[in-house]
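S.K.: below is the sequence, then the predicted model.
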Amino acid sequence: MTTAAHGGTRHGKTHRPLDRSARVFVAGGRGLVGSAVWRHLVREGFTDVVGPGSAHLDLRERRAVFDWFAATRPDVVVLAAARVGGIKANATRPAEFLSDNLRIQVNVLDAALEQGVERLLFLGSSCIYPKFADQPVREEALLTGALEPTNDAYAIAKIAGITQVRAVRRQYGLPWICAMPTNLYGPGDNFHPEHSHVLPSLIRRFHEARETGARRVVNWGTGTPRREFLHVDDLARACLHLLEHYDEDGPVNVGTGTDITVWEAAELVAEVVGYEGAIEWDTAQPDGTPRKLLDVSRLTALGWVPRIGLREGLAETYAWYVAHLGSGVLRH
C-alpha cells in the first residue's frame, strides 16, 4: 500500500464494489453505529473486519493509534468512534465532547493518512448544521449560520473532522468521504438516563413507568420540536453504499426525509412499550433545535432508500432492550 503522506498527491478512482477480502477497520465497532456497520459488512461477505474495543485501543492516545495502524494496515476505515450523548450530556460536559472527539478524529485520520489508507468514511452528525437552517437541510448549509448552543462543542468537533477529510482529498487526492446521519436509534443503543438520545431515553422511561405502575412520565421540553429518526441498520447499509458509489468532496446527508414531533415520538414509544399513563412535559427544560430534517436527495440519487419504518424499528429496539435487561450489555 502506498503511503500517501510520503508519496505525494494521488488521484485514483474508487474501486467498486469493495473487495470483500479487504481489511476494514471499523473504529468504534462496539458502539451503536460501529456494531451495526460491522454486522452489515459481515452479512455482505467481508471476511476481514477488525476493530479493537476501547479497553484495548484508546483512540484518544495518539502513539497507540499510530502503532496499531502500522501493525494492522487496514485497507478501508469507517470512522464511527465518538463520544456521544443526549442534550443534557452535551450541554453539561462540552469540554469533554470537544476534546475527546477532536483527539479521536485527528489520531485516526492522521494514522490512516500515514498508512495510505485508500478508502475512508468519516461519520459526522446532523448537528453540524445551523440551528435555524432552511428545512429540509441541504449539505450546502454547512457553516452558514450559528449552531445550537446545547451541542455546539460536539458539532464543532465534527465540522473539524469534515474539514480534515476534505483537506486530505485536496492535498493527497485520496477518495475519502463524509456522511452526516440524522438522529439514530436501534439495537445496541445507549439507554443511560442522562447520557442517552431521545428515543432510547423514552424507551427506558416508559418501560420503567410501566413496570412500577407510575401514573405519569415527565419529559424534557415542550414536545414541539420536530425530529427525523433513522434505524442504525439503515445507516449501516448507507455506509457501504456510499463507500461503493460515492467519491465527491462534500458530505452526504443520511436520513429518511420525514420527521415527527418529539411529542408524537413519545406517544409512539409509549404505545410500543405498553405504557398507558399520562405523558407530561417540563417546559422549563431546553428543547434544542426546533427542527432538524435532512434533505437526502443526494443520497437517494445514488440509489439508496431507507427500509425500516419507525414503528417497526422501535418495536425491534424495545425487544432488544427488554432481552438485555440485567445482562450487563446495556449501557444504562
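M.R.: It's in.
S.K.: hey, let's count contacts and neighbours off CA atoms from now on
M.R.: Fine.
S.K.: going by neighbour count, list what's buried in the helix or strand hosting V217.
M.R.: Using DSSP states H and E, V217 maps to strand 216-220. By neighbour count with 16 or more other Cα atoms under 10 Å, strand 216-220 contains the buried residues 217, 219-220.
S.K.: could you do stretch 97-110 as well?
M.R.: 97-98, 100-110.
S.K.: with secondary structure added, can I get those residues in JSON lines?
M.R.: Shown next, in JSON lines, are the buried residues of stretch 97-110 (DSSP: H, G, I helix; E, B strand; the rest coil):
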{"residue": "F97", "secondary structure": "helix"}
{"residue": "L98", "secondary structure": "helix"}
{"residue": "D100", "secondary structure": "helix"}
{"residue": "N101", "secondary structure": "helix"}
{"residue": "L102", "secondary structure": "helix"}
{"residue": "R103", "secondary structure": "helix"}
{"residue": "I104", "secondary structure": "helix"}
{"residue": "Q105", "secondary structure": "helix"}
{"residue": "V106", "secondary structure": "helix"}
{"residue": "N107", "secondary structure": "helix"}
{"residue": "V108", "secondary structure": "helix"}
{"residue": "L109", "secondary structure": "helix"}
{"residue": "D110", "secondary structure": "helix"}
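S.K.: second structure follows, compare the two:
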Amino acid sequence: DHITAVSAIARQAGLHNWNACLDMSGIGDDPFVIEQLAEQYAVFSRVTPLQKKLLVQALQKKGHAVAMSGDGVNDMLALKEADCSIAIAQGSDAVKQMSQIVLLDSDFSALPMILKEGRRVVNNATRVAGVFFIKTIYSILLSVLCIVMNLPFPFIPIQITLIDLAIEAFPSFLTMLEPDHRKVNGDFLSTVLRNALPNAIAIVYSFLAIEFMSDGFSIRYDEAVTMMYVCVAVISMLAVYHSSRPLNRLRTLICICMTAGFILAILLFHNLLHITLLSFRLLILTAILALSAILVRQILMLLLPWIPGLRPQPNNARQHSLS
C-alpha cells in the first residue's frame, strides 16, 4: 500500500514509531541494506515478497522472535521464515495450510489472548518440569553410584510412587491451569536443569552421607533407607515450595495439603511403604542431614548461574516483535 496509508493505519493501531516509515519500492534485495533498514524503520510500504522474507530474517538476526501475518501467496516466503506464522480465514488456502495459527473469524484482536495462553502453557510447563526432572536426575546418579559402589538401589517402586503422587503430580495438576502471562525468558532445557540440578545433587549428597555414617552410628539398612527417603521427600517438597513462588491462596493451600498428606501417608502406611519408624536419636540425625542437604542445595543454586549453558538470560535477552 501507499506509504501515507500504511503510516496512518500504523498510527491508528497504536504503533509508537508510526512515523518511522519507508517506501521499499526503490530499495533492492540486498540483505545487508535491509538489515540496516529494519533497525531504523518500523513501518514499510510497497514491500515485495522477497523483501518481506529478508525483513523477517533481519529481525531474527538481531535476536527478535518474529510473528508474520498474511493472507495471500505473496506472504508465503515470510510466513515460512517467521517464528510464528498467522493466517486469516479469508486468506488463500495455501497460506492457511502452511501457517501455525489461523484466525477463523479473521479478527486480530484475538492475538493478545493467544500470546497470553502460550505464555501460560510455557511458563507452567517449565515450572512443573523443574520439579519432575529432579527424580530423573537423582535416579540416574544414584543408579551409577550403586553400580560403582556395589550397593543396592535404596528405594523400591512404591516409595517413589508416593513421592510422584503427593509431591510431584498433586501440586502440578492443580496449578497447571493457573494464569501466568509473564514474558517467556531463557531456554526451556537450561531453565529446567538450573531448577532441578541443585535439588538432585543435594539428594545424592544425603545418600552418600548416610552411607558413610551408617557404620559409625550403628544404623541398620532399613533405618538408613528411611533416612534417605525422608531427605528425598524434604528436598522434593522444598523444590515445590520454591517453584510455587510467589505464593497465593491456592498455592499455599496446595503446599500445606502436600506436606500434611505425605506425612499422614507415612504414618498410616509405613508397613506397605517399607518405612521404619525412626528413634528420636535417628530423627535428630535425619533432621541435621536434611538441613545440611538444604545448605548444599542453596550453595549450588548460587554457583549454577556461573556455569556456561545454565546462566539465566536477562529479561531483555529476547525481544518479541511483530512484523
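M.R.: Arrived safely. The shown structure was predicted, so the numbers you read here are calculated from the model rather than taken from an experiment.
S.K.: TM-score them against each other, please.
M.R.: Here the TM-score for the pair of chains, by TM-score structural alignment, normalised by the length of the second structure, is 0.23; 126 aligned residues with a Cα RMSD of 6.7 Å.
S.K.: isn't N253 of the first structure up against N183?
M.R.: No - N253 of the first structure is not in contact with N183 according to Cα atoms under 8 Å; the separation is 11.4 Å.
S.K.: packing partners of the longest strand seen in the second structure?
M.R.: Counting residues, the longest strand in the second structure under DSSP state E turns out to be strand 64-70. Here strand 64-70 of the second structure touches helix 49-61, helix 76-81, strand 84-88, strand 319-322, going by 3 or more Cα pairs under 8 Å, 6 or more residues apart in numbering; DSSP states H and E.
S.K.: buried residues in the third one?
M.R.: Of all the residues in strand 84-88 of the second structure, those buried under the rule 16+ other Cα under 10 Å are 84-88.
S.K.: save the buried residues of stretch 97-110 of the first structure as JSON lines, and put in distance to E267 of the first structure too.
M.R.: Converted to JSON lines, the buried residues of stretch 97-110 of the first structure look like this (distance: Cα to Cα, whole Å):
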{"residue": "F97", "distance to E267 of the first structure": "30"}
{"residue": "L98", "distance to E267 of the first structure": "33"}
{"residue": "D100", "distance to E267 of the first structure": "35"}
{"residue": "N101", "distance to E267 of the first structure": "33"}
{"residue": "L102", "distance to E267 of the first structure": "37"}
{"residue": "R103", "distance to E267 of the first structure": "39"}
{"residue": "I104", "distance to E267 of the first structure": "37"}
{"residue": "Q105", "distance to E267 of the first structure": "37"}
{"residue": "V106", "distance to E267 of the first structure": "41"}
{"residue": "N107", "distance to E267 of the first structure": "42"}
{"residue": "V108", "distance to E267 of the first structure": "40"}
{"residue": "L109", "distance to E267 of the first structure": "41"}
{"residue": "D110", "distance to E267 of the first structure": "45"}
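S.K.: mind listing the helices for the stretch 1-150 of the second structure?
M.R.: Taking DSSP state H, counting those that start in this stretch as the criterion, the stretch 1-150 of the second structure contains helices spanning 3-12, 31-40, 49-61, 76-81, 93-98, 111-149.
S.K.: typo on my end, it should be the stretch 201-323 of the second structure
M.R.: Using DSSP H, counting those that start in this stretch, helices in the stretch 201-323 of the second structure cover 221-243, 249-268, 280-303.
S.K.: what's the most buried one of those?
M.R.: helix 221-243 (a mean of 21; mean count of other Cα atoms under 10 Å).
S.K.: still on that earlier bit, could you dump the helices of the stretch 1-150 of the second structure into CSV with distance to M213 of the second structure and mean neighbour count added?
M.R.: Formatted as CSV, the helices of the stretch 1-150 of the second structure follow (distance: least, Cα to Cα, whole Å; neighbours: other Cα atoms under 10 Å):
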stretch, distance to M213 of the second structure, mean neighbour count
helix 3-12, 70, 15
helix 31-40, 63, 15
helix 49-61, 55, 21
helix 76-81, 59, 21
helix 93-98, 62, 17
helix 111-149, 15, 17
